[in-house]
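Novice: Dropping the sequence and predicted coords here.
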Amino acid sequence: MRITPLILLLLSLSFPLLGAAPAQADLRITRDHGGYVSEYKEKYQRIRDRHERVIIDGICNSACTLVFGIVPLNKICVTPRASIGFHQAYYDKAFTFGIKVTSAEGTADLMSYYPDTVKDWIRRNGGLTTEMKKIKNGVDLWKIVDPCPEEF
């Protein structure tokens, strides 16, 4: 095939378009019991910065719930299997000999990330405690985040 000036022009115009929009990927949360807050902050900031979507399709407990405060709510949806769990932050270090020691500072940090809709639900349900407080899919969860379209 002979490359003509017209083909070169078309190619030069099309290559920039290929890189113009970043590829969208979805994070599907199905069984996330949480972990280190700092790791979740970094993970969700990357997702936010890439404009990716998050589909909560199962358990999202503890540090996983930071998704509501870092990723824009219009980029998050919940399926009928969604379950969200909140509790106080705690230290889980070797120096505590396996005993969970609650952290007022860590709990305040978690709360500072949550949008008002999450904070309101937590307050209406007695605040954060050592016990897991869960929102199962339904009206209470839909007041915070939209249900996913059926194709998810």
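Specialist: Done, it's in. Numbers count the residues shown, from 1 in each chain.
Novice: all contacts plus neighbour counts: C-alpha atoms, from now on.
Specialist: Will do.
Novice: ranges for the strands of this structure?
Specialist: For the chain, applying DSSP state E gives strands covering 26-32, 53-61, 76-78, 83-86, 90-91, 101-102, 133-136.
Novice: Show me what the second one is packed up against.
Specialist: Just to be clear, that refers to strand 53-61. strand 26-32, strand 76-78, strand 83-86 (3 or more CA pairs under 8 Å, 6 or more residues apart in numbering; DSSP states H and E).
Novice: Can you add mean neighbour count and distance to Tyr44 and give the strands of the chain back as a markdown table?
Specialist: Output for those, formatted as a markdown table (neighbours: other CA atoms under 10 Å; distance: least, CA to CA, whole Å):
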| stretch | mean neighbour count | distance to Tyr44 |
| --- | --- | --- |
| strand 26-32 | 15 | 10 |
| strand 53-61 | 22 | 9 |
| strand 76-78 | 23 | 11 |
| strand 83-86 | 22 | 16 |
| strand 90-91 | 16 | 20 |
| strand 101-102 | 15 | 24 |
| strand 133-136 | 18 | 21 |
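Novice: still on that earlier bit, a markdown table for the helices and strands packed on strand 53-61, including distance to Ser62?
Specialist: Shown next, in a markdown table, are the helices and strands packed on strand 53-61 (distance: least, CA to CA, whole Å):
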| stretch | distance to Ser62 |
| --- | --- |
| strand 26-32 | 9 |
| strand 76-78 | 17 |
| strand 83-86 | 5 |
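Novice: what's near enough to touch the closest residue to Lys134 other than its chain neighbours?
Specialist: Nearest residue to Lys134 in three dimensions, chain neighbours excluded: Gly85, at 4.2 Å (CA to CA, 6 or more residues apart in numbering). Contacts for Gly85 (CA atoms under 8 Å, 6 or more residues apart in numbering) come out as Ile59, Cys60, Asn61, Ser62, Thr65, Met132, Lys133, Lys134, Ile135.
Novice: dropping in the other structure now:
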Amino acid sequence: MRLVTGVLTSVLLLAGVGASHAVVRIVDDHGGRIGTYLDRYQGLRSSGETVVIDGLCASACTIVLNAVPHDKICVTSRATLGFHAAWNFGAKGRTITDREATLMLYSMYPMPVQRWIAARGGLTPHMIFLRGKVLQAMYKPCYIDAHYAGF
């Protein structure tokens, strides 16, 4: 079942880990409205939960990089972050880049992510993807038991 925002994010307990060590797993999150994600991640910052990025985290989903302490984020080999400029609907339903929201979004990212984005021309209407060894050099690796991989 697809959630309203198209997010397939799960909260699960890893085997042998107590409830205070809950894990939020991001698997297939294409993003949505920035405000929705700011609200969603507000409580996550102080919860102490670890965020496992184990698939696509794109667009507004990437706000998690600011909302959660760096040491509480880990990435699997399947992790992919997708970045683009913020936009709104303009006349006749056409999308227009929202410069102010784009600058706000960019400023929320950690410096290594900002440098990576800047080296690729900044946030534009076209999606750019951060993955693989470059992403794994920025965030600690995480490993999920095989029986959780398809969750």
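Specialist: Alright, I've got the coordinates. Only a predicted model underlies this, so the values are computations on that prediction, with no experimental measurement involved.
Novice: Can you give me the TM-score here?
Specialist: Here the TM-score for the pair of chains, by TM-score structural alignment, normalised by the length of the second structure, is 0.78; 129 aligned residues with a CA RMSD of 1.8 Å.
Novice: re earlier: nearest to Arg46 of the first structure, of the contacts of Gly85 of the first structure?
Specialist: Taking CA to CA as the measure, Arg46 of the first structure sits nearest to Thr65 out of the contacts of Gly85 of the first structure, at 15.6 Å.
Novice: which one in the second structure is aligned with the closest one?
Specialist: Alignment note (TM-score structural alignment): Thr65 of the first structure maps to Thr62 of the second structure.
Novice: what packs against the longest helix anywhere in the second structure?
Specialist: Counting residues, the longest helix found in the second structure (DSSP state H) is helix 34-47. Contact partners of helix 34-47 of the second structure among helices and strands, from 3+ CA pairs under 8 Å, 6+ apart: helix 64-67.
Novice: Which strands and helices lie in contact with the helix it packs on?
Specialist: If you count contacts as 3+ CA pairs under 8 Å, 6+ apart, helix 64-67 of the second structure packs onto helix 34-47.
Novice: Would you check the span in the first structure matched by the helix it packs on?
Specialist: Going by TM-score structural alignment: helix 34-47 of the second structure matches residues 37-50.
Novice: I figured Tyr40 of the first structure hits Ser62, correct?
Specialist: No: taking contacts as CA atoms under 8 Å, Tyr40 of the first structure lies outside contact range of Ser62: 10.2 Å.
Novice: joint contacts of these two?
Specialist: Joint contacts of Tyr40 of the first structure and Ser62 (CA under 8 Å, 6+ apart) do not exist.
Novice: more crowded one of these two?
Specialist: Set side by side, Tyr40 of the first structure and Ser62 show more neighbours around Ser62, with 22 against 18, by other CA atoms under 10 Å.
Novice: how close does the closest residue to that one other than its chain neighbours get to His87 of the first structure?
Specialist: Spatial nearest neighbour of Ser62 of the first structure, excluding adjacent residues (CA to CA, 6+ apart): Gly34 at 4.8 Å. Going from Gly34 of the first structure to His87 of the first structure by CA to CA, to the nearest Å gives 11 Å.
Novice: Looking at those two, which one has more neighbours?
Specialist: A count of neighbours by other CA under 10 Å puts His87 above the other of Gly34 of the first structure and His87, at 21 against 18.
Novice: That one against Lys133, yeah?
Specialist: Yes: with contacts counted by CA under 8 Å, His87 of the first structure reaches Lys133, the gap being 6.4 Å.
Novice: which residues does the residue nearest to the spatial centre of the second structure contact?
Specialist: Residue closest to the average C-alpha location in the second structure (CA atoms, centre = their mean): Thr62, at 3.0 Å. Thr62 of the second structure sits next to Gly31, Leu81, Gly82, Phe83 when contact means CA under 8 Å, 6+ apart.
Novice: gap between the first one and Cys142 of the second structure?
Specialist: Looking back up the chat, that one is Gly31 of the second structure. 22 Å.
Novice: ok, now the third one?
Specialist: When CA to CA is applied, the distance between Gly82 of the second structure and Cys142 of the second structure equals 19 Å.
Novice: Arg25 of the second structure too?
Specialist: With distances taken as CA to CA, Arg25 of the second structure is found 11 Å from Cys142 of the second structure.
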